[in-house]
Each structure stands twice: as structure tokens, then as C-alpha cells.
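>>> I'd like to go over a predicted model; first the sequence, then the structure.
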Amino acid sequence: MSQPFLDAVRARRSIYAIGKESPLPVAQIEEIIKQAVLHAPSSFNSQAGRVVLLIGKEHDDLWELIRSTLREVQSPEHFENTNGRLTGFQKGYGTILFFEDQAALNQFKDKYASYKDDFDSFSLQSSGILQYIVWTALEKEGYGATLQHYYKDGVAEKIRARWNLPDSWKLISEVPFGKPTGEPYPKQFQPVEERFKSFH
């Protein structure tokens, strides 16, 4: 039955209040991510997803890098709100960075020219699936996490430089995670009848 899977789907939430405790050792977190990377589907089996795990000081350094970068480009009023969010993410145990390798995608754009203009969309769809698998698996193991998108204003370039990552790796998102220290916000649902149709 699919019920255990759907239970995990329902349990996955955006949890912003996280701490530096970890229900699992690093090796088990790595194994969860490796299995997701191996088995997440991708269009034309392009396998362009790339993932970086940052724990401890590396995790703290990431959010300091983002903080210092955004402080330079945002107004003081805007940065005050941003800084509060960044501090919350930094309180977590680790962060997972998700990338899509443009060099790998370009090979498929050349090979399947009639789909060339579609591969960027395909890539985001594949990355979304990979992110969702990792996020849901972590929450199943007792972590809280959120999906973040800090890649503009030079952030992505500085991250690639700091961790010596290939220029072809396009940053898609960050998932800060840790043991929950608070509850998720109440979730509002639009009527499913307005969002789903079945013909038979």
C-alpha cells in the first residue's frame, strides 16, 4: 500500500524554528541524499542534479556569506528583515545546496535539438523532485527544514568560489535543516475540488 508514503507527504512541512541537534549521524544524512540523487527521475535521464551538504562550520559559513553579500545590496530596512531570517536558518544543523549542471544539460540540448528550448524547464522539474525527496526523507527522520532561494546578487558566484564548485553548476535552492524547536505555521488548503478533475 502507498499509505506510508502518503503519510510522509502529509508530514512534510516548512519548519523555520530549527536547532543544531541532529537525530542522525552525518553518514546517515549523506546516505539519504545519495539515494535521492541516484533514484530521483530526470528528463531524458540527464542526471544533471548536483547536491552539496554543509554541516557545522561550513553551514555557518554559508549563511554568513549570504548575509555579508545581501547586506551590501539591500536597503537597511529590507536587510533587517532578511537578517532575521538568515539568523534563523543559521541556527540549524546543516544546509543542503541543490544545483543543476548546465554542462550536462547542454549535452542533451545538442543531442535532442527539437527539445533544446525545453530542457531548462525539464531541469527545474527534475530538481524539484530531487529537493522534495530529500526534504521529505529528512522530515521522516525527525528534522525540520525549509526550501530557500538565495542565489541572486552574486550569492551563487560566491558560493561556487567558496566551495570550489564548477562554474557550470547553477544554484537552484538551499534547504537549511535541524531538529525542530517550534511548530510549523498553520496550513491553509484551497478546496481540492477546485484543483483536481477526474474523467472516466
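Arrived safely, thanks for sending. Bear in mind the structure is a predicted one, so any value in this text is a computation, not a measurement.

>>> contacts and neighbour counts: CA atoms only from here.
Fine.

>>> Ile46 and Leu105 touch, don't they?
Heads up, residue 46 is Ser, not Ile. Yes. If you go by Cα atoms under 8 Å, Ser46 and Leu105 touch, sitting 6.8 Å apart.

>>> of the two, which one has the most company?
Higher neighbour count among Ser46 and Leu105: Leu105, with 22 against 18, using other Cα atoms under 10 Å.

>>> helix, strand or coil for the more buried one?
Secondary structure, DSSP: H, G, I helix; E, B strand; the rest coil: Leu105 is helix.

>>> give me the distance between it and Ala113.
Distance, Leu105 to Ala113, using Cα to Cα, to the nearest Å: 12 Å.

>>> packing partners for the longest strand belonging to the chain?
Secondary structure of the chain per DSSP state E: the longest strand is strand 169-180. Judged by 3 or more Cα pairs under 8 Å, 6 or more residues apart in numbering; DSSP states H and E, strand 169-180 is in contact with strand 18-19, helix 76-90, strand 94-101, helix 102-111, strand 144-145, helix 155-162.

>>> assumed Glu183 was part of a helix.
No. Counting by three-state DSSP, Glu183 falls outside a helix, being coil.

>>> can you get me a residue count around the closest residue to it other than its chain neighbours?
Residue nearest to Glu183 in three dimensions, not counting chain neighbours: Ile15, with 6.7 Å by Cα to Cα, 6 or more residues apart in numbering. By the criterion of other Cα under 10 Å, Ile15 has 22 neighbours.

>>> wouldn't Thr95 be in contact with His59 here?
Yes. Between Thr95 and His59 there is a contact at 5.8 Å, judged by Cα under 8 Å.

>>> so which of the two has more stuff around it?
Between Thr95 and His59, counted using other Cα under 10 Å, the more crowded position is Thr95 (25 against 20).

>>> another one to put next to it:
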Amino acid sequence: MKEQLLDLAKKRRSIYALGRNINQSEDEIADLIKKNIKWAPTPFNNQTTRAVILFGANHEKLWDIVGKRLKSEVPTEEAYQKTLEKINAFKSAFGTVMYYTDMDVVHRFENDFALYADNFADWAEQAQGNAQFAVWTSLAENGIGANLQHYNPLIDDQVKKAFGIPDSWKLRAQMDFGSIEAPAGEKEFMNDEDRFKVLK
């Protein structure tokens, strides 16, 4: 069996020690991200996934927004300083992809295909997973590390205002990426017997 895709998938890990020692240009990275999202499968080819790709000052602005927003959620100043350390690690990366779902498209398909209406929101989430995995793996193939964060919905309003996000776009995740400054740890797996059934 050919396992080229599997080999690439094994490179896709959550890398938290990220830097800015990137050989590729911002345009090259943005183009790679866009192509991966375009080719990731979506139900009915409805193409619900949207992305905002941030570099430079805009990338830093996002994580400043996250840091400020979390201040009211953390119980003590000591805990907040630890939170800021984590946020600043994301800020130290080269860039960020904000993943969105266009809910106008979701609702249109709910109306147009009433028989499947209850499924389109779930299917849009599956499309998000497809797009995120494709981008993440493609970045890893090019020696770029990444991790996936979910500060939505806490930051939704501030981010929408800061970056001019359309009302119909629903924030689903934030993926910061950059040079790999330290590798991921060992990956542990549950027992196959508890996870899979092969029936012949």
C-alpha cells in the first residue's frame, strides 16, 4: 500500500514553540493555504469554509485582542500572567489563519435541501475539519509548524470589528504557524481494539 499521505499526516503535529525563521514568502504561504482550502471537500460542494490569513502587525493584533479579552475571564493576576505567556507564544509565530464558516451558505442549503436541513451545520463543521487538516498537513510538508486554538466565541465581536469580518461569517478556529523551534512530544494512542471494528 502507498502511504505518502500517511507519512505527511505523521508530520502534522501540534507545535507550540513557533518562530519567524521562515524561508517562504507571505504570498507563497497564503497561496498554499488558499489552495488547500479550495481543494478540501465540502458537502454538496457548498464551499462554506472561509479564511482570514494574518501576517505581521495584523497577526500580532489578533493575539493582543485575545490577551486583552481573557483578562476578564481569569480569576487572579498571577493566572492572567500565565495566560499571557501562552498568548505571547502564539503571537511569536509567523502568522495565523482564522477559520470561518459562512452561515448564509449553510442556511441557504438548509432551505434548498429541506430533506437534509438538520445536517448542514454538522456538515459545515466536517468541512472545517477537512480544510484545517489539509492546511495543517501542507504546512508541515513545507517544514512549517502550527497549532490550532479556539478562542471563539469570546473574541468574535472584537475580531469582527478589528478585521472587517462579514456578519454571516462564524469564527471556528485560529491556527498560528511558524518555524519549528522545538519538536512536538511523543504522540500516544488508545488501543485499536477500543477504537476500530473490522468486519469481514
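Structure received. Small disclaimer: the values here were computed from a predicted structure and weren't measured.

>>> what sits closest to the equivalent of Pro41 of structure 2 over in structure 1 if chain neighbours are left out?
Counting by TM-score structural alignment, Pro41 of structure 2 corresponds to Pro41 in structure 1. In space, and not counting its chain neighbours, Pro41 of structure 1 is closest to Ser126: 6.4 Å by Cα to Cα, 6+ apart.

>>> helix/strand/coil for the one you found?
Secondary structure state of Ser126 of structure 1, per three-state DSSP, is helix.

>>> most centrally placed residue in structure 2?
Nearest residue to the geometric centre of structure 2 (Cα atoms, centre = their mean): Met175, 3.8 Å.

>>> quick one, what contacts that one?
By Cα atoms under 8 Å, 6 or more residues apart in numbering, Met175 of structure 2 lies in contact with 96-99, 146-149.

>>> do the same with Ile37 of structure 2
Listed by Cα under 8 Å, 6+ apart, the contact set of Ile37 of structure 2 reads 49, 131-132, 134-135.

>>> make TSV out of those residues and add neighbour count and distance to Glu186 of structure 2.
Shown next, in TSV, are these (neighbours: other Cα atoms under 10 Å; distance: Cα to Cα, whole Å):
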residue	neighbour count	distance to Glu186 of structure 2
Thr49	26	31
Ala131	26	25
Gln132	23	22
Ala134	22	22
Val135	23	22
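
>>> list the buried residues in stretch 47-64 of structure 1.
By neighbour count on 16 or more other Cα atoms under 10 Å, the buried set for stretch 47-64 of structure 1 is 47-51, 53-55, 59-64.

>>> ok so, going back, deepest of the helices and strands packed on strand 169-180 of structure 1, which one?
Of those, the one with the most neighbours on average (mean count of other Cα atoms under 10 Å) is strand 144-145, at a mean of 30.

>>> now that one on structure 2. Mean distance?
By mean Cα distance after the TM-score superposition for structure 1, the fitted strand 144-145 of structure 1 averages 0.8 Å away from its aligned residues in structure 2.

>>> that strand: how far from the chain's middle?
How far strand 144-145 of structure 1 lies from its chain's middle: 11 Å, per Cα atoms, centre = their mean, to the nearest Å.

>>> list of residues touching that strand?
By Cα under 8 Å, 6+ apart, strand 144-145 of structure 1 touches 13-18, 135, 138-139, 175-180.

>>> and which of those is nearest to Ala36 of structure 1?
Taking Cα to Cα as the measure, Ala36 of structure 1 lies nearest Trp135 of the contacts of strand 144-145 of structure 1, at 10.0 Å.

>>> that closest one and Ser14 touch, don't they?
No. At 9.5 Å, Trp135 of structure 1 does not count as touching Ser14 under the criterion of Cα under 8 Å.

>>> pick out whichever of those two has more residues nearby.
Set side by side, Trp135 of structure 1 and Ser14 show more neighbours around Trp135, with 25 against 16, by other Cα under 10 Å.

>>> how about the nearest residue to the more buried one, chain neighbours excluded?
Counting by Cα to Cα, 6+ apart, Ala145 is the residue found nearest to Trp135 of structure 1 once chain neighbours are left out, at 6.8 Å.

>>> so what does that neighbour match up with in structure 2?
Using TM-score structural alignment as the criterion, the counterpart of Ala145 of structure 1 in structure 2 is Ala146.

>>> just to revisit the earlier point, give the contact list for the residue nearest to Pro41 of structure 1.
40-43, 49.

>>> sort out for me which of the residues you listed are in strands.
Gly49.

>>> for PyMOL, what selects the buried ones among the contacts of Ser126 of structure 1?
Of the contacts of Ser126 of structure 1, the buried ones can be selected in PyMOL as follows, counting by 16+ other Cα under 10 Å:
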select buried, resi 40+41+42+49
